[in-house]
Each structure stands twice: as C-alpha cells, then as structure tokens.
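Asks: structure, please.
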Amino acid sequence: MKIVIDARFTRTDHHDGISRYGASLIAAVAPLADVTMLISDEHQLALLPDVPYLKINSPLSPRELFVARQVNRLDPDVVFCPMQTMGSWGRRYALVLTLHDLIYYEHPAPPGFLPAPVRVLWRLYHKAYWPQRLLLNRADVVATISRTTEALMHRHQLTKRPVRIVGNAPQADRMPRNPGTAPEKTLIYMGSFMPYKNVETLIRGMAELDGFALHLLSRITEPRRTELELLIPTGAEVIFHNGVSDAEYDELLLRTTALVTLSKAEGYGLPLVEAMALGTPVVVSDTPIFREVGGTAASYVPADSPAAFASQVRKLADPAVWSQCSVDSVRQAARFSWADSARELLDIATELTYQR
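Replies: Have a look, this model is predicted:
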C-alpha cells in the first residue's frame, strides 16, 4: 500500500502543533507502509524523518488548486493531509483531510505569521460553517485528533464523510522524572499568546503565589510582551523566554512544579500530555478537551479565576500531593501514543483501498 503524507505544513525553524503532528505521524507510519511525503521547501527536511519525498508547490500557492496533478504522478493509494485545505481537483487517489479544532469560529483572530491577504481570507472563512463543509466533503474520510472536536463536528454537521480519530501524542522514549524528588517552585507555560490562550489570568494569579516563578516559554512579539508585562503584579516573578529548544523545554519540564494553561479553547492541548509523560503535573482550565486529555490526573480550575488557579498551585506545594499527581500524570499520558495513531491511519487507508 502506498501512502502519501502532506508534510508541507512543517516549519523550517522549530515545530508548532501542526508541524509536530505531521512529522510525528510520518515517523510512526513509515516503518509500516510505503510512505512518501510532500514538501514545499527543502529546509523542512531538517524537522522531518528520513523518508522519500516529492517537492511541490506551497500549500498557500494559487497552484494548490491543481496540486492533484503532481500527486497523481506518485500513483498513491491514499493521501493523508494534516490540514483540510489540500487541493483535490482531478485526484486519482483516496483522500483523508484533517480538521484539528473549531477554535477560530469562536476566536476568529488569525495567526500573525500568515500573510496579510491570507489573514483576511481567514476571517471571512470563519464567519460561517458552509466553507468548511465544502472543504471537508471533498475527502473520502475526515480525520480529527480528539473526541471533543469530533463531537463538535457532528454538532455543526460539518461533513457527510466518515470522521475518524488519528490522535495526537507525546514524543516517545522520554524518561519520566522521579516522583520522590521535590520540584522547583516554578511554573511553565508553553503556547502562543493569542487572546483566547488567556495568559493574562496566569499572570494575575501570580499575585497570590509568593515564592513561585512563572516561565512563559514561547516566542512573543514585543508589543504583546509589553501588554503582558503591564499586568505583572508587584513582587511577582514572570520570566519571558521568547522561545526555547526542545532540549531546554524538556529540561524545564523535568524540574518544574507544574505546567499551567488556562486556555479557553484547544483542539488537543499537546503541552499537557508532553508534561504528563515526563511526570510533571498540570493545572489547566476546566474545558471538555482538557478533561479528555488530562483525565483524573490534571488539576482543573475556572479559566477566569486567578484565585482558583493560585489555590490549586499551592496544593501542589505539598510533597505528597505533588508526588501522587506526578505518578498519575505518567499513567494518563500513556493512553496516547503515535503507534496507536499510525495503526488508525493504516486502518483507514486499508478500508479506502478496498473501497476503490
């Protein structure tokens, strides 16, 4: 069976969520099938596994409308795209498109790294559901990464196609920390600084966490940093890293008290499961997706309550409470694996191949 996986959403400098998802899935599926990946920039190869590839146009190019002409030359049985925007006119293969979340219908501000014309189209696109339906119904199967998003897709009747879970997961072969070793009095946040991420409440909560330091790890623009710095309570310690490497991220996770996020919307919440896999407890907003990923291991608080957030962090200062949360976190994270996701994709590919 020949599977082509679209890797053109891979970053060239460091992974974001979509980039890591695609690269990890390729690495998991490649030993099990004949896999070729699509790229649009050879610099993407630095963050991708060593798999045969074809370089084609960017997914943001007008040529994307006719991309199937190039992909048809590979004679694939199934093409998997980790997004829903891949062109499909004239395709001679089964197609699986992916919808990760519906965040931008509720929070329509587009990512700042997109070109200005794309940002305008982004806002227009998310004003109604019918454009999404048109995109998804071009596929033979639609994939998503969580039961939470699957339920939302059914609620809004986003596609007539079968919906299947090809889940996200932490990176494998990472040794959890010793739950008997006391953590540092630090908290870490990994994620963007878009408004729905609600970093403001984390910062306000530091007013009641004397002795703790909050580390904000992701890259941030200077204007946004200035906005957030004005919110730091007097005497609180909030540190902006403006980006960290994967090694630095793991090193911080292995010594911090908890990973924290009060985001109001997520498609999955990869930082949660990354932290839990290393035995680091998580304190998160009480949302359906975080309940799905965090299970009984996570600590949940109302998204807009700095006081509740601070109270939950203080509970983790108890060594016995922290140690039990660490053990529970590792157990919960083990429910998610790239091996399972690879098997699900192969099951989908097998079914589609028999149908054609």
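
Asks: contacts and neighbour counts: CA atoms only from here.
Replies: Will do.

Asks: max-length helix in the chain?
Replies: In terms of residue count, the longest helix belonging to the chain (DSSP state H) is helix 338-355.

Asks: and it, what other elements does it pack with?
Replies: Applying 3 or more Cα pairs under 8 Å, 6 or more residues apart in numbering; DSSP states H and E, one finds that helix 338-355 contacts helix 17-29, strand 78-80.

Asks: flag every buried residue along stretch 322-336.
Replies: 322-330, 332-333, 336 (16 or more other Cα atoms under 10 Å).

Asks: identify all contacting residues around it.
Replies: Here stretch 322-336 makes contact (Cα atoms under 8 Å, 6 or more residues apart in numbering) with 167-170, 176, 179-180, 257, 273-274, 276-281, 294-298, 315-316.

Asks: residue 160 belongs to a helix?
Replies: No - counting by DSSP: H, G, I helix; E, B strand; the rest coil, residue 160 is not found in a helix; it is coil.

Asks: just checking, it touches residue 135?
Replies: No - in this structure residue 160 lies outside contact range of residue 135 using Cα atoms under 8 Å: 11.2 Å.

Asks: all helices for the stretch 151-300 of the chain, in order.
Replies: Residue ranges of the helices in the stretch 151-300 of the chain, as given by DSSP state H, counting those that start in this stretch, are 199-205, 222-229, 246-253, 270-277, 288-294.

Asks: most packed of those?
Replies: helix 270-277 (a mean of 26; mean count of other Cα atoms under 10 Å).

Asks: mind checking how far it is from the chain centre?
Replies: Averaged C-alpha coordinates place helix 270-277 at 11 Å from its chain's average position (Cα atoms, centre = their mean, to the nearest Å).

Asks: again, but for stretch 241-248
Replies: 17 Å.

Asks: what is the end-to-end distance of it?
Replies: Using Cα to Cα, to the nearest Å, one end of stretch 241-248 lies 11 Å from the other.

Asks: show me the contact partners of it.
Replies: Residues outside stretch 241-248 that contact it (Cα under 8 Å, 6+ apart): 215-220.

Asks: pretty sure residue 289 contacts residue 272?
Replies: No - look at residue 289 against residue 272 with Cα under 8 Å: they stay out of range, at 10.8 Å.

Asks: shared neighbours, these two?
Replies: Contact criterion Cα under 8 Å, 6+ apart; residues shared by residue 289 and residue 272: none found.

Asks: another sequence for comparison is provided below:
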Amino acid sequence: MDKNSAVSRYFLDVLYREYFYLKKDKSPKKNWLRDFFFKRMLELYWSITRVIGLGFLHDGRRQTTNRVDQILRQRPSIPQSSCIQTPEHGRMLIDVTSTHLSGKETGIQRVVKEIAFAGAEMGAALPILRIEDRFFPYFRNAVSSDSIELRPGDILLLLDAPAADLESYSAAMKAVRSLGGHNVVCIYDLLPKTIPWSFSPEQLQHYEGWFRAIVCESDAAVCISESVAHELKAHLTGLPQPVRMPVGWFQLGGNFRYCKTLPVGADVAAIARTSSPFFLSVGTLEPRKGYHISLDAMEELWRQGIDAHFVIVGRYGWMSDVLQRRILEHEEHGKRLHWLQNANDAELHCLYSSAHALVFASIAEGFGLPIIEAANDGLPVIASDIPIFREVGGKNISYFSALDSSDLARKLLEALTKERQSQKIEVPGWKQSTQQLLDMVRTQSYQLK
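Replies: The predicted model follows:
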C-alpha cells in the first residue's frame, strides 16, 4: 500500500468511527411548547422597548460600544522601556485581532503573540486590533493615541486574519493599497487544500472564502516553512486565474516568554515528579495529529509490562469524539494516561523539561512547532517520517514510519533503553525570528518571486 492510500485509509477509518459514535448519540428532544412561548415573550419585549424609546437595549448599539470597551480593557501591556516607532510613512502594522479575540493559546496564537511582543519590544512594529471597522493599538500603553488611522505607505501584516470578518478586512486592505501601502498575509499551512477530508464542510467553506478574499488579494505572502511556501506558490500559479505574488518563509522561535511568571498546577507538577518516564504529545485533538497511532503504540508498551506514562497536551478539536471517549474511558486514564486541555506556557515548559521524549505522530503539518519547543528544552523527539519534519528536525530527531503504531512502539522501547539526550537543533529566539520576518517584509526580499 502506497503512502497516499495509507493516509486515505486512516482518515476513512477515523470518519467511520466518528459517524457511528454520533449515530448512537441520542440528543434529548426539545420542548417545543416552551420554546414557542419564550420566542413570543421575547418579541413582546422587543416591541415594548422600541415603543418607549429603549430599543438600544437590544438593537446592538449599546452592545457594540460595550464590546469595544471590554476588548480594549483586556489588552496586554509592554514594558515601559519599549519604544514603538511610528514614522509618518511606512509603518509596520501587525494585525493580531483574531488571536486576541479567540483567547486561545495553541500553536498559531502563541506564534502571533510572540511576534507581536517581539516586534513592539524592538520598536520595529505596531501590533493592532481591528474592531468595528476601526484600528486600535494591541498594547494599551504602546502609543499615546487609542485609535490608529492609516497613513501613506503603511504595511499591513496579517498574521492571523479571521475568516469571519472578510468584508471589513477587504475594505481595510483596499484602504492600505489606496495609500500606497502593502498587504502581506501569513500562511501557516495549506492543509484544507492538501488533505480536505480531515476538515468539516463548514471549515472548508470558510477557508475557501478566506483564501479568495484575503490571500489572493494580498500583495505578498510569508510562510512558516519552506515546504508551505513552495506549496502555496504552486497552488497560486495553478489557479484558473493565476495569482502572481512574491512568497517567502521564515523560521519560528522556540523559547517561552511567559514561562517564569505563570504558575504550574499541582497535576502538572505531580506528573513531572513521577519516578516513571513519560512520553509527551502536544497538539489539538484532531484526525491528522495521529493520536490513535500514539495510543496504539503506548498500549503495546503497557501490554508488555512497561511502566511508562503518556501525557497529551491539547484542547479537544474536530472529528475527535471517539478519540476523546477513548482517552476518558481508558483504564489507564488518570493513572498512566493524562490529558491536559488547558496547560499554560509554564506548565508546557515544565513538561518539556521533564519528559523522556516528545512523540509527534502527525501525518500533515505546516511546521511542527513542538519540535522546536522541545529542542529549546533539550527534549528528544520521535516523529512521523514526513517531509516537513525532515525540514525542521533534519538528522537530529528520531523518525518512525507514519501511521505505523508498531514501528512507533519499537522507537519508544528504544528510547527507554537510553538516558535522555539533548537535541542539537539550532533554535532561534522569537526576537531573531521576528527580525527575520520584518526585514523580509520591509525590504521585500522574498525567496520566491
């Protein structure tokens, strides 16, 4: 069986199990009479408040104002020693709106926050939020003004452009271009196009709309790996109406900025202190992450009487109901199988520092940030043998045949016979990574013209 057939078979198996899990799930019937009565009362409330002049309570005017104020109050600060330069021409505006509003701390959001902080700290960029068609500074103490007006020559760097506000962002991009500026979009992967069967129809629809409105209308694109850059370039030139734009790539950082200021919970501290070795996996629970493969390999070790723990750090994702149930109902859950859904940077750093090895069983990635983060803490890596991991890890990590749980089990057993050995992957800091990105964008020195 060739690689493509094996991947297809794996995803079909996951979808098959998810389908029958959902089919057996019996949702409670709705109380239609209660819902009907509630809707009629709500309509009466709307009518009365409009008549007496209190329509602002529910027509969105007050909520919009409150929402903006609330979002602005939740902005972080930067050290007073930092000085963001705001020249009259050619500012670097880094949009971080989607990341800030999501409240997530997963891979992309961590990248966006680190680049925003490093860019502001160096005084080389102004991170911004776009709310209700207006721009605001992301850091509350970054500049004297609490709103940002576009200037001639501004560069809008879309690190995490949302798919839910395309009309507003399209207007912003046109405004930037009308003032002689440039729009640059960051691409983390093309997985919805390369492995569409691992995403829901709604996700694919949103991605396609975002790709047409944001990516195809940008002046340039930056990618987080060389592999993604070449994939993007090939896709753009292969469209029915080819899109000609320069494409570049930069290397992500691997250090944790906030790990010294955040607390480490008792559950994480207990795992780190355990006398038994433990393997660590980091990433959202979703089909392409290969968690079923990792669990199969760990179960093989447990059947052989090997006393090793498996720690999963990642939130519940899509098409993973069966995987979630498998973890929570596993006889080793809470004993030698641990699932941490909300680990902060300090806890993740603690686990990287204490684990025996990182297990990365993904079959498709845009980069593989956990490899770099593990290397930053000297943690060995056992990863599936896919091209992007070869690009990131080179000869410095151990590989197993993708989707082969038996081969992974052999690699785990091999790792347990050795002392933990530090990796030799060169890991840049976030300042170095951000400087590389901003220099490339400002000088337009993209690798693929």
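
Asks: from the buried residues of stretch 322-336 of structure 1, which land in helices?
Replies: The helices, defined by DSSP H, take in 322-330, 332-333 from the buried residues of stretch 322-336 of structure 1.

Asks: whatever residue of structure 2 lines up with residue 256 of structure 1: how many residues sit nearby?
Replies: Taking TM-score structural alignment, residue 256 of structure 1 has residue 355 as its aligned residue in structure 2. Using other Cα atoms under 10 Å, residue 355 of structure 2 is surrounded by 23 other residues.

Asks: my guess is residue 355 of structure 2 contacts residue 277. True?
Replies: Yes - between residue 355 of structure 2 and residue 277 there is a contact at 6.8 Å, judged by Cα under 8 Å.

Asks: trace residue 152 of structure 1 over to structure 2, please.
Replies: When structure 2 is aligned by TM-score structural alignment, the residue opposite residue 152 of structure 1 is residue 231.

Asks: ok, the closest residue to that match other than its chain neighbours to residue 420 of structure 2 distance?
Replies: Leaving out its chain neighbours, the residue that sits closest to residue 231 of structure 2 by Cα to Cα, 6 or more residues apart in numbering is residue 190, at 7.5 Å. From residue 190 of structure 2 across to residue 420 of structure 2, the span is 34 Å (Cα to Cα).

Asks: same check, this time on residue 37 of structure 2
Replies: Taking Cα to Cα as the measure, residue 37 of structure 2 falls 64 Å from residue 420 of structure 2.

Asks: follow-up on the earlier one: closest one of the contacts of stretch 241-248 of structure 1 to residue 56 of structure 1?
Replies: Closest approach to residue 56 of structure 1 among those (Cα to Cα): residue 219, at 29.1 Å.

Asks: got a list of what the equivalent of that closest one over in structure 2 touches?
Replies: With TM-score structural alignment as the criterion, residue 219 of structure 1 lines up with residue 315 in structure 2. Contacts for residue 315 of structure 2 (Cα under 8 Å, 6+ apart) come out as 283-285, 340-342.

Asks: wait, which of those residues is closest to residue 49 of structure 2?
Replies: The closest of the contacts of residue 315 of structure 2 to residue 49 of structure 2 turns out to be residue 342 (Cα to Cα; 41.8 Å).

Asks: so the longest helix along structure 2 corresponds to what in structure 1?
Replies: In structure 2, ranked by residue count with DSSP H as the criterion, the top helix is helix 3-24. Counting by TM-score structural alignment, helix 3-24 of structure 2 falls onto no part of structure 1.

Asks: who touches that helix?
Replies: For helix 3-24 of structure 2, contacts defined as Cα under 8 Å, 6+ apart pick out 197-198, 287, 319-322, 363, 403.

Asks: on that earlier part again, who touches the match of residue 256 of structure 1 in this structure?
Replies: By Cα under 8 Å, 6+ apart, the contact list for residue 355 of structure 2 reads 272, 277-280, 379.

Asks: what is the nearest of the residues you listed to residue 205 of structure 2?
Replies: Set against residue 205 of structure 2, the nearest of these by Cα to Cα is residue 280 (33.4 Å).

Asks: what about the strands in structure 1?
Replies: 2-6, 34-39, 53-55, 78-80, 94-98, 141-144, 163-165, 186-189, 213-216, 237-240, 258-261, 282-285, 299-301 (DSSP state E).

Asks: and among those, the most buried is which?
Replies: With neighbours taken as mean count of other Cα under 10 Å, the strands of structure 1 reach their highest mean count in strand 258-261, at a mean of 28.

Asks: that one vs structure 2, average offset?
Replies: In the superposition with structure 2, the average deviation recorded for strand 258-261 of structure 1 is 1.1 Å (mean Cα distance after the TM-score superposition for structure 1).

Asks: just give me how far that strand sits from the chain centre.
Replies: The answer for strand 258-261 of structure 1 is 15 Å, by Cα atoms, centre = their mean.

Asks: what's that strand packed up against?
Replies: Applying 3+ Cα pairs under 8 Å, 6+ apart, we find strand 258-261 of structure 1 packed against strand 186-189, helix 199-205, helix 270-277, strand 282-285.

Asks: for residue 52 of structure 1, find the nearest of the ones you listed.
Replies: helix 270-277 (27.3 Å).

Asks: which residues in structure 2 does the closest one align to?
Replies: Going by TM-score structural alignment, helix 270-277 of structure 1 lines up with residues 369-376 of structure 2.

Asks: taking the centroid of structure 2, which residue is nearest it?
Replies: residue 108 (2.9 Å; Cα atoms, centre = their mean).

Asks: residue 214 of structure 2: what's its closest spatial neighbour, skipping adjacent residues?
Replies: The shortest distance from residue 214 of structure 2 to any non-neighbouring residue, by Cα to Cα, 6+ apart, is to residue 170 (7.0 Å).

Asks: what about the nearest residue to residue 324 of structure 2 once chain neighbours are set aside, how many neighbours?
Replies: Nearest non-adjacent residue to residue 324 of structure 2, counting by Cα to Cα, 6+ apart: residue 316, 7.4 Å away. When neighbours are defined as other Cα under 10 Å, residue 316 of structure 2 has 17 of them.

Asks: please look at residue 316 of structure 2 and residue 285 and confirm they touch.
Replies: Yes - using Cα under 8 Å, residue 316 of structure 2 is in contact with residue 285, at 5.0 Å.

Asks: what's near enough to touch residue 24 of structure 1?
Replies: Neighbouring residues of residue 24 of structure 1 by Cα under 8 Å, 6+ apart: 171, 338.
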